[in-house]
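1. turn this into a model:
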Amino acid sequence: MRAAVVTEFGGPEAVRIVDAEVPEPAARQVRIKVAAAALNPVDAGVRAGAFGGAGKQIGLGWDVAGTVDATGVATAWEAGDEVVALDYGMVRPLAAHAEYVVVDTAAVAKAPATVDAVHAATLPLNALTAAQALDLLRPAPGQSLLVTGAAGAVGGFAVQLAAHRGVAVTALARESDAELMRSLGAAHVVSGAVDPGGFDAVLDAAVLGETALEWVRDGGAYVGVIPQAHPAPVRGVRTAAVEVSADGALLAQLAGLVDRGVLKLRVAETYALEDAAEAHARLAEGGVRGRLVLIP
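-> Now for the predicted structure:
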């Protein structure tokens, strides 16, 4: 099979397409024939060496949508099931940017029925991150939440999920993204100055750190998206950072919200797997609204 990997760190040009053996599922694993796989900033970090692994072949890709192709023992999934999954992990020889991928059954969920595989592939990593960040924040219905980086993938899901839970969401985004933010459920959109202490909680998808912490009221809550990189608590503000985990049960709930029209999935552009380096170059340019998706 073909797979996108890096064998030495660098820019988009470091991405290579190689031939590899089709992986075999072990117990409590399934093999997925990949129909689409989203490209995320974490893939750029892996490619650049942010997570180590020098001297090794490292596979790229965390998000996958496709069809179960084979199963190990002790799994309820069957060949032919259409699924989505988070293929979690930093430094592995092969990952989701390939024609086939093996994942643990606990990471797999039934694919949304109302969207195609390209759109479904944008769901796992970013929606799980947003949902797990909100679980850490625990905003109550009616409380105020500021989402920084709200036009990005994680931020966009956070806006939608929080609004669905009855939270009063303010999106921090560019003026040009205001209409998009309101369509996702934001009650307010700000693009300039933010009042200190003005919010019960902040989900800092833009990684503003202490600047965003100042916008939380005394005794409120702050959650960032870079594991173990959140600012220290001040003024009684509870601080934490989400570290996404594969959770097939939660992913199934999120897929259900897609089918109910609660969550909108955004695809910016698609690329053939062979053009993965071009997709990385586009991601590096910035300004992408929605996800870039690779198609084997």
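
2. going forward, measure contacts and count neighbours with C-alpha atoms only.
-> Fine.

3. confirm for me that Val190 is in contact with Asp177.
-> No - contact criterion Cα atoms under 8 Å: Val190 and Asp177 do not qualify, at 10.1 Å.

4. contacting residues around Val6?
-> When contacts are counted by Cα atoms under 8 Å, 6 or more residues apart in numbering, Val6 touches Ala14, Val15, Arg16, Arg47, Gln57, Ile58, Gly59, Leu60.

5. between those residues, which has the most around it?
-> When neighbours are counted by other Cα atoms under 10 Å, Leu60 leads the contacts of Val6 with 30 neighbours.

6. residues contacting it?
-> Residues near Leu60 by Cα under 8 Å, 6+ apart: Ala4, Val5, Val6, Asp43, Val46, Arg47, Leu94, Ala95, Ala96, His97.

7. here's the other one to compare against:
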Amino acid sequence: MRAVVIRSFGGPEVLEVTEVPVPVPGPGQVLIRVEAATVNPVDVATRSGALAEAGLLPPRDVIGLGWDVAGVVEATGPGVAGLASGDRVIGLSDRLDVPLGAQAEYVVLDADAVTRAPAGVTPAEAATLPLNGLTAVQALDRLDLARGGTLLVTGAAGAVGGFAVQLAAARGLRVVASAGEADEELVRGFGADHFVPRTARLGEAVRALVPGGADAALDAAVTGSAALDAVRSGGSFAALVAGGAPFPLRGTRVFHHWIRADAGALAGLVTLAEAGALTLRVAGSLPLDEVARAHRRLAGPVRGRLVLAP
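-> Take a look at the predicted model:
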């Protein structure tokens, strides 16, 4: 089978589509025939060596890429219940230190990282849900805001930010969304109550809308201290990228959120997507052999996710 790997760090030119044996599922695992796999910023950070420099990725001769997958169960290992050959599924590969990732013709995942795919959507659309949807919902869970609380979401037009706005609105939170001026209509359509251009001074702009500041911030755009200034004293701040957490000034609870696979939470997101409460956005679909092109496109603005179709 074909799979995307790197053997050294660098630009898109280090990406390889190579022939490797089809993996075999072990106990508690499933083999998925991949129909769609997204390309995310974490893939770029892996390829460039940024994650290795941050101490998140140990040395390895060959590193597989790809976190999100939508496809069909091909086989199951011993002890797997609730999933069977032929099931259409989505799942998340949440480990960095792997020789094969989801950007391949087949991938093996733990069964507790896999759930049924949303009905009525394409594999490309379904593949956009796991990583970014779980990042948003898990960060919101940790922020733990009560209904009626106020949340600032930076990068609200992006993949994580868009899901965060929709999920927060569904929980009855008041959302202040920050994004590019051209994206105001988009993020208001996601359910944002207020909009602040990303060029504004966040602290001043948000506090003009929410006296005293927002109860919390979900910083998908990695604005750091600028977003923290928009949060009230004693509020909460979720940083989503290593190195993106500001100092916890004014008694703010600042934490990094690290994504984890969770079939139960993913199943909840599937239900919301089927109900139309989550918007699955595909920025473009490319064959596996054009993975380098996808990485080059990620250097500029992309709305939704680029998807590889093996």
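
8. make CSV out of the contacts of Leu60 of the first structure and add secondary structure and distance to Gly220 of the first structure.
-> Putting these into CSV (DSSP: H, G, I helix; E, B strand; the rest coil; distance: Cα to Cα, whole Å) gives the following:
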residue, secondary structure, distance to Gly220 of the first structure
Ala4, strand, 43
Val5, strand, 42
Val6, strand, 42
Asp43, helix, 33
Val46, helix, 34
Arg47, helix, 37
Leu94, coil, 41
Ala95, coil, 38
Ala96, coil, 38
His97, coil, 40
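
9. all strands of the stretch 51-200 of the second structure, in order?
-> If DSSP state E, counting those that start in this stretch is used as the criterion, the strands of the stretch 51-200 of the second structure fall at 63-64, 68-76, 88-92, 106-110, 114-116, 150-154, 174-179, 194-197.

10. again with the stretch 151-296 of the first structure
-> Under DSSP E, counting those that start in this stretch, the stretch 151-296 of the first structure gives strands at 168-172, 188-190, 199-204, 216-224, 238-241, 267-272, 291-295.

11. okay, these in JSON lines with distance to Thr67 of the first structure next?
-> Converted to JSON lines, the strands of the stretch 151-296 of the first structure look like this (distance: least, Cα to Cα, whole Å):
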{"stretch": "strand 168-172", "distance to Thr67 of the first structure": "36"}
{"stretch": "strand 188-190", "distance to Thr67 of the first structure": "39"}
{"stretch": "strand 199-204", "distance to Thr67 of the first structure": "34"}
{"stretch": "strand 216-224", "distance to Thr67 of the first structure": "33"}
{"stretch": "strand 238-241", "distance to Thr67 of the first structure": "33"}
{"stretch": "strand 267-272", "distance to Thr67 of the first structure": "18"}
{"stretch": "strand 291-295", "distance to Thr67 of the first structure": "13"}
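
12. and Gly52 of the first structure, which of those is closest to it?
-> Closest of those to Gly52 of the first structure is strand 238-241, at 21.2 Å (criterion: Cα to Cα).

13. check the mean deviation of the closest one from the second structure.
-> Here the mean offset of strand 238-241 of the first structure against the second structure after fitting is 1.1 Å, by mean Cα distance after the TM-score superposition for the first structure.

14. so that strand corresponds to what in the second structure?
-> Using TM-score structural alignment, the residues of the second structure aligned to strand 238-241 of the first structure are 253-256.

15. what segments of the stretch 201-310 of the second structure are helices?
-> Residue ranges of the helices in the stretch 201-310 of the second structure, as given by DSSP state H, counting those that start in this stretch, are 202-209, 225-228, 263-274, 291-297.

16. what angle do the third one and strand 106-110 make?
-> For helix 263-274 of the second structure against strand 106-110, the angle by axes from the mean of the first three to the mean of the last three Cα atoms, to 10 degrees is 120 degrees.

17. chain center to helix 263-274 of the second structure, what's the gap?
-> 14 Å (Cα atoms, centre = their mean, to the nearest Å).

18. for the second one, same thing?
-> Between the centre of helix 225-228 of the second structure and the centre of its host chain there is 21 Å, according to Cα atoms, centre = their mean.

19. from what I see, Val288 of the first structure and Arg266 are in contact.
-> No - when contacts are counted by Cα under 8 Å, Val288 of the first structure is not listed as touching Arg266 (10.3 Å).

20. the two: which is more packed in?
-> Set Val288 of the first structure next to Arg266 and count neighbours by other Cα under 10 Å: Arg266 wins out with 19 against 16.

21. and the more buried one, what's its match in the second structure?
-> So, by TM-score structural alignment, Arg266 of the first structure is matched to Arg281.

22. so that match sits against Val302, correct?
-> No - contact criterion Cα under 8 Å: Arg281 of the second structure and Val302 do not qualify, at 10.4 Å.

23. distance of Ala284 of the first structure from Arg182 of the first structure?
-> Separation of Ala284 of the first structure from Arg182 of the first structure (Cα to Cα, to the nearest Å) stands at 27 Å.

24. between the two, who's got more neighbours?
-> Just comparing Ala284 of the first structure and Arg182: by other Cα under 10 Å the higher neighbour count belongs to Arg182, 17 against 14.

25. what does the more buried one align to in the second structure?
-> Match for Arg182 of the first structure (TM-score structural alignment): Arg188.

26. ok, now which ones touch that match?
-> Contact partners of Arg188 of the second structure, counting by Cα under 8 Å, 6+ apart, are Ala177, His194, Phe195.

27. mind running it again at 7 Å?
-> Residues near Arg188 of the second structure by Cα atoms under 7 Å, 6 or more residues apart in numbering: none.

28. and it, how close does it get to Gln166 of the second structure?
-> With Cα to Cα as the criterion, Arg188 of the second structure and Gln166 of the second structure are 10 Å apart.

29. dead centre of the first structure: give me the residue that sits there.
-> The residue lying closest to the centre of the first structure (Cα atoms, centre = their mean) is Asn126, at 2.0 Å.

30. so what corresponds to it in the second structure?
-> Match for Asn126 of the first structure (TM-score structural alignment): Asn132.

31. contact partners for that match?
-> Per Cα under 7 Å, 6+ apart, neighbours of Asn132 of the second structure: Ala159, Val160.

32. one more time with 8 Å, if that's ok
-> Shown in contact with Asn132 of the second structure (Cα under 8 Å, 6+ apart): Ala159, Val160, Phe163.
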